[in-house]
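> Show me how the following folds:
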Amino acid sequence: MDIDTSVPHPARRYNYWLGGKDHFAADRESGDAIARAFPIVVELARANRAFLRRAVTFLSEQGVRQFLDIGTGLPAPDNTHEVAQRIAPDARVVYVDNDPIVMTHARALLQGDPRGRTAYLEADLRDPEAILGHPALKETLDLTRPVALLLVAVLHFVHDDEQVAAVVRRLRDALPSGSYLVLTHGTMDFSSPEGIRAYEQMFARGGTDVRARSRSMIETYLTGLEIVEPGIVRVSDWRAEDRPEDRPVSDNLGIYSVVARKP
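Now for the predicted structure:
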C-alpha cells in the first residue's frame, strides 16, 4: 500500500474537520489553512455530512435499496450503509475511494447488516470504467434495478470541467430508470467580492484543491433528470430538520446540494 502522508488528502482533511482521528500533519495543516481563509468550512463540512444522512434516509424511504457512494471518505457516524440499513436491512452499498487508507479503515470498520451487503473498492472517480467494471460492484449491485449514485463533496476535486461532465454522464448512463443522483458541490455563488478574491488567490497558489463551480454549471450535470424538491439549494437547506437561524450561512464559501431522479 503506497501512501504519501506528506501530501494532504481530501478524505483525511474532511475527517479532521469532522473531529475524527484519522489524519496526518499535512492534512491538519491544509485544513487549518483553508479554515483560516474560510472560517465557515468546518461547519459546512458537518452540514454536508448531515445532508448525506437526510438524503439516504429519503431515498431509502422511497424504496431505493442500492447505493453507489463514490468518494466515501473515512468512516464517521451515519455512514451510508448504516443509515440505509436502519430502514431496510437488505440494502446494498458499494463504497469507492482512491485513498488506500480510507479503504483499509472501511474494510475494518464498515460492517453492514448481514441481510444486506457492503463492498469496498479502491478506484478513482476520474476512471468510471474501472468502477463500473470492478468485480466487487458487479457482485454487490444489480445495475438493472434502481441505484442511488452518491457524489457528495467529490466532484469539486476534479478541476477539469469537461472531465467532470463526462464522468457524471458515464455514471448516469450506466444506471437504469428509477435511479437517483445525489450531489453536493462547493460554490462561490454566495460569496462577497472579497471572498471570491481570497478563493481565487488560494486556488491559484495551490492552497486549496477545491474547484468551485456555479449553479448553472451544476445544472448541466442534471439534464434530463427529475429534480426532487426543494431543488438545488444550500446543503444545510435540503429538507432541513433544524431552524433556519441555526444553519451555517457565509459570504465566503458555500455548498450546493441536489437529489435528482432518472426517469
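> use CA for all of it now, contacts and neighbours both
OK.
> Looks like residue 155 contacts residue 167 (just checking).
No - no contact is recorded between residue 155 and residue 167 when judged using CA atoms under 8 Å, the distance being 9.3 Å.
> Centroid-nearest residue for the protein?
residue 152 (1.6 Å; CA atoms, centre = their mean).
> What separation do you get for that residue and residue 253?
Noted for residue 152: a distance of 16 Å to residue 253, by CA to CA, to the nearest Å.
> Can you point out the helix or strand that includes the closest residue to residue 41 other than its chain neighbours?
Nearest residue to residue 41 in three dimensions, chain neighbours excluded: residue 35, at 5.9 Å (CA to CA, 6 or more residues apart in numbering). Of the helices and strands defined by DSSP states H and E, residue 35 is found in helix 25-37.
> angle of whichever helix or strand comes after that helix against helix 25-37?
Moving toward the C-terminus from helix 25-37, the first helix or strand encountered (DSSP H and E) is helix 41-61. Using axes from the mean of the first three to the mean of the last three CA atoms, to 10 degrees, one finds that helix 41-61 and helix 25-37 are set 100 degrees apart in direction.
> ok, and what's touching helix 41-61?
14, 17-18, 34-35, 78-80, 83-84, 87-88, 148, 152-153, 182, 184, 235-236, 238-239, 248, 253-255, 259 (CA atoms under 8 Å, 6 or more residues apart in numbering).
> Which members of those are positioned in strands?
Secondary structure assignment by DSSP state E places 148, 152, 182, 184, 254-255, 259 of those in strands.
> One more, please, to line up against the first structure:
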Amino acid sequence: MRDEAAVGRPEQEAGEWQPPVELNTGIPHPARMYDYYLGGKDNFPADREAAEKVIAAMPDARLGARINREFLSRAVEFAVQQGVRQFLDIGTGIPAVGSTGEVAHRVAPDARVVYVDNDPIVLTHSRALLAHHPVGHTTVLHADLRDPDAILGDPGLKEALDLSRPVALMLVAVLHFVRDEEGAADILARLRSALAPGSLLIMSHGTQDFMTPAAVAETTRIYSRASSPLVLRSKDQVQELFGDFEFVEPGLVQLPLWRPQADLPENWQQAAPAYAGVAVKR
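Now for the predicted structure:
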C-alpha cells in the first residue's frame, strides 16, 4: 500500500487529476448545502438558495449541521480508542474542521482514511486541501454510495485499506439521500458484508420523529429539487440498516445524545432531528 496525500485513481498524479463528471452548479447538491450550513464557501447560488429555504423551515439547521460534525469527531475518536486505524468515509462532503481525516490523524497519525463522494467539487477541494496540507495516508475516490461494488472494487481503496482488518465505515448524514427503491438496505448489507470482525459502522441519519409535519413537508420538498432527495426514516428503520452489528453504548439515540462531551446546546432537540449510532461487527 502506498503512502500518498490523495489519489483519484492509482495511476493519476495529483496535478493531473480532473473531475470525472461534468459539474452542474445549477442543481443544489446536499454536500454543498451542508458546506453552507457549516459556514463554508465551497457552494454555489443554487446551493445557498436551497439551504436558505431549509433554514426558513428549520431555523436551527446550521446548529444541526455542527452537532452532526461533532458526533463525527466523537465517533472517530472512539474508533481510534478501540484500535481501529482504517476509515472508509462515504459521502464525506467537503472537508472542513473536524473532518474524519483531521480527527483520525490528530489522535492516530498512522491512520488510513479513504474519502468517497460523487460530487466533483468535493473531490477537487479534497485533493487541493490534501496536496497543500498533507495529513497522513488519505485517499480520495470518485464513486457513488448507490454502487457499493464499485467502491469496494476500486483499486485506490484496495491499495489504501486492508479489508481483512477492522475498518470504521462512516455513513454520516448520507444514507438519508438514498431511496428505498434504490436499495438502501441492500447497499448497507453489501458494505457490512465486506468488513472484517471488529469493524465499526458509524452512522447518523435524518428522521421525521422530531420534526413538525410542516417542517417535514417543506424540507423534503426542497431536497426533492436537489441532486438527491431527502428520505427521512424512523428509529426502527434506521436500526434495521445496522443489520446484525452490535450497538455500543448508548445504542441508537438522537444525534446529540451519543456520548456528549459537553453541555447540550439550547434547542438541540429541534436542531438535530436525526439518529446516531456506532455498532461493531462481531
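> TM-score of the superposed pair?
The TM-score (TM-score structural alignment, normalised by the length of the first structure) is 0.93; 257 aligned residues with a CA RMSD of 1.7 Å.
> Just give me the neighbour total for the alignment partner in the first structure of residue 56 of the second structure.
The criterion is TM-score structural alignment: under it, residue 56 of the second structure has residue 36 as its aligned partner in the first structure. Each residue near residue 36 of the first structure was counted by other CA atoms under 10 Å, and the total is 11.
> Please apply the same query to residue 132 of the second structure.
Look at residue 132 of the second structure: counted by other CA under 10 Å, it has 9 neighbours.
> ditto for the one 10 residues further on
For residue 142 of the second structure, the number of neighbouring residues by other CA under 10 Å comes to 22.
> mind checking what it lines up with in the first structure?
Using TM-score structural alignment as the criterion, residue 142 of the second structure maps onto residue 122 of the first structure.
> so who does its match touch?
By CA under 8 Å, 6+ apart, residue 122 of the first structure lies in contact with 96-100, 103.
> if you set the cut-off to 7 Å instead, what comes out?
Applying CA atoms under 7 Å, 6 or more residues apart in numbering to residue 122 of the first structure gives the contacts 96-98, 100, 103.
> And it, how close does it get to residue 200 of the first structure?
Remark: distance between residue 122 of the first structure and residue 200 of the first structure (CA to CA) = 31 Å.
> Check residue 95 of the first structure too.
Using CA to CA, one gets 32 Å for the distance from residue 95 of the first structure to residue 200 of the first structure.
> which one of those two has more residues nearby?
Per other CA under 10 Å, whichever of residue 95 of the first structure and residue 200 has more neighbours is residue 95, with 27 against 17.
> Assign the more buried one to helix, strand or coil.
Here residue 95 of the first structure is strand, with the state taken from DSSP: H, G, I helix; E, B strand; the rest coil.
> Contact partners for the aligned partner of it in the second structure?
When the second structure is aligned by TM-score structural alignment, residue 95 of the first structure is paired with residue 115. Going by CA under 7 Å, 6+ apart, residue 115 of the second structure touches 88-90, 92, 139-141.
> same deal with residue 96 of the second structure?
Taking CA under 7 Å, 6+ apart, one finds nothing in contact with residue 96 of the second structure.
> any idea how far residue 119 of the second structure lies from residue 142 of the second structure?
According to CA to CA, residue 119 of the second structure stands 8 Å off from residue 142 of the second structure.
> Give the equivalent position in the second structure for residue 156 of the first structure.
The criterion is TM-score structural alignment: under it, residue 156 of the first structure has residue 176 as its aligned partner in the second structure.
> Likewise for residue 241 of the first structure?
Match for residue 241 of the first structure (TM-score structural alignment): residue 261.
> repeat for residue 86 of the first structure
Taking TM-score structural alignment as the alignment basis, one finds that residue 86 of the first structure is matched in the second structure by residue 106.
> Quick one: residues contacting the residue nearest to residue 26 of the second structure when sequence neighbours are not counted.
Counting by CA to CA, 6+ apart, residue 46 is the residue found nearest to residue 26 of the second structure once chain neighbours are left out, at 5.6 Å. Neighbouring residues of residue 46 of the second structure by CA under 7 Å, 6+ apart: 26-28.
> Export the contacts of residue 115 of the second structure as JSON lines, with columns for distance to residue 234 of the second structure.
Listed next are the contacts of residue 115 of the second structure as JSON lines, based on distance: CA to CA, whole Å:
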{"residue": "88", "distance to residue 234 of the second structure": "25"}
{"residue": "89", "distance to residue 234 of the second structure": "23"}
{"residue": "90", "distance to residue 234 of the second structure": "22"}
{"residue": "92", "distance to residue 234 of the second structure": "23"}
{"residue": "139", "distance to residue 234 of the second structure": "33"}
{"residue": "140", "distance to residue 234 of the second structure": "32"}
{"residue": "141", "distance to residue 234 of the second structure": "31"}
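> now the residues you listed in CSV, with secondary structure?
Converted to CSV, the contacts of residue 115 of the second structure look like this (three-state DSSP):
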residue, secondary structure
88, strand
89, strand
90, strand
92, coil
139, strand
140, strand
141, strand
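> Which of these are retained in the first structure?
Retained contacts for the contacts of residue 115 of the second structure in the first structure, judged by both residues aligned by TM-score structural alignment, their matches' CA atoms under 7 Å, are 88-90, 92, 139-141.
> State the distance from the closest residue to residue 96 of the first structure other than its chain neighbours to residue 18 of the first structure.
The spatially closest residue to residue 96 of the first structure, leaving aside those adjacent along the chain, is residue 70, at 4.6 Å (CA to CA, 6+ apart). Taking CA to CA as the criterion, residue 70 of the first structure is separated from residue 18 of the first structure by 19 Å.
> And those two? Which one has more around it.
Per other CA under 10 Å, whichever of residue 70 of the first structure and residue 18 has more neighbours is residue 70, with 24 against 18.
> The aligned residue in the second structure for the more buried one: what's it in contact with?
Applying TM-score structural alignment, one finds that residue 70 of the first structure aligns to residue 90 in the second structure. Contacts were defined as CA under 7 Å, 6+ apart; by that measure residue 90 of the second structure touches 115-117, 145, 170-171.
> same check, this time on residue 208 of the first structure
For residue 208 of the first structure, the set of contacting residues under the criterion of CA under 7 Å, 6+ apart consists of 34, 202.
> What is the burial count for the equivalent of residue 216 of the first structure over in the second structure?
Across the two structures, residue 216 of the first structure finds its equivalent in residue 236 of the second structure, going by TM-score structural alignment. When neighbours are counted by other CA under 10 Å, residue 236 of the second structure registers 9.
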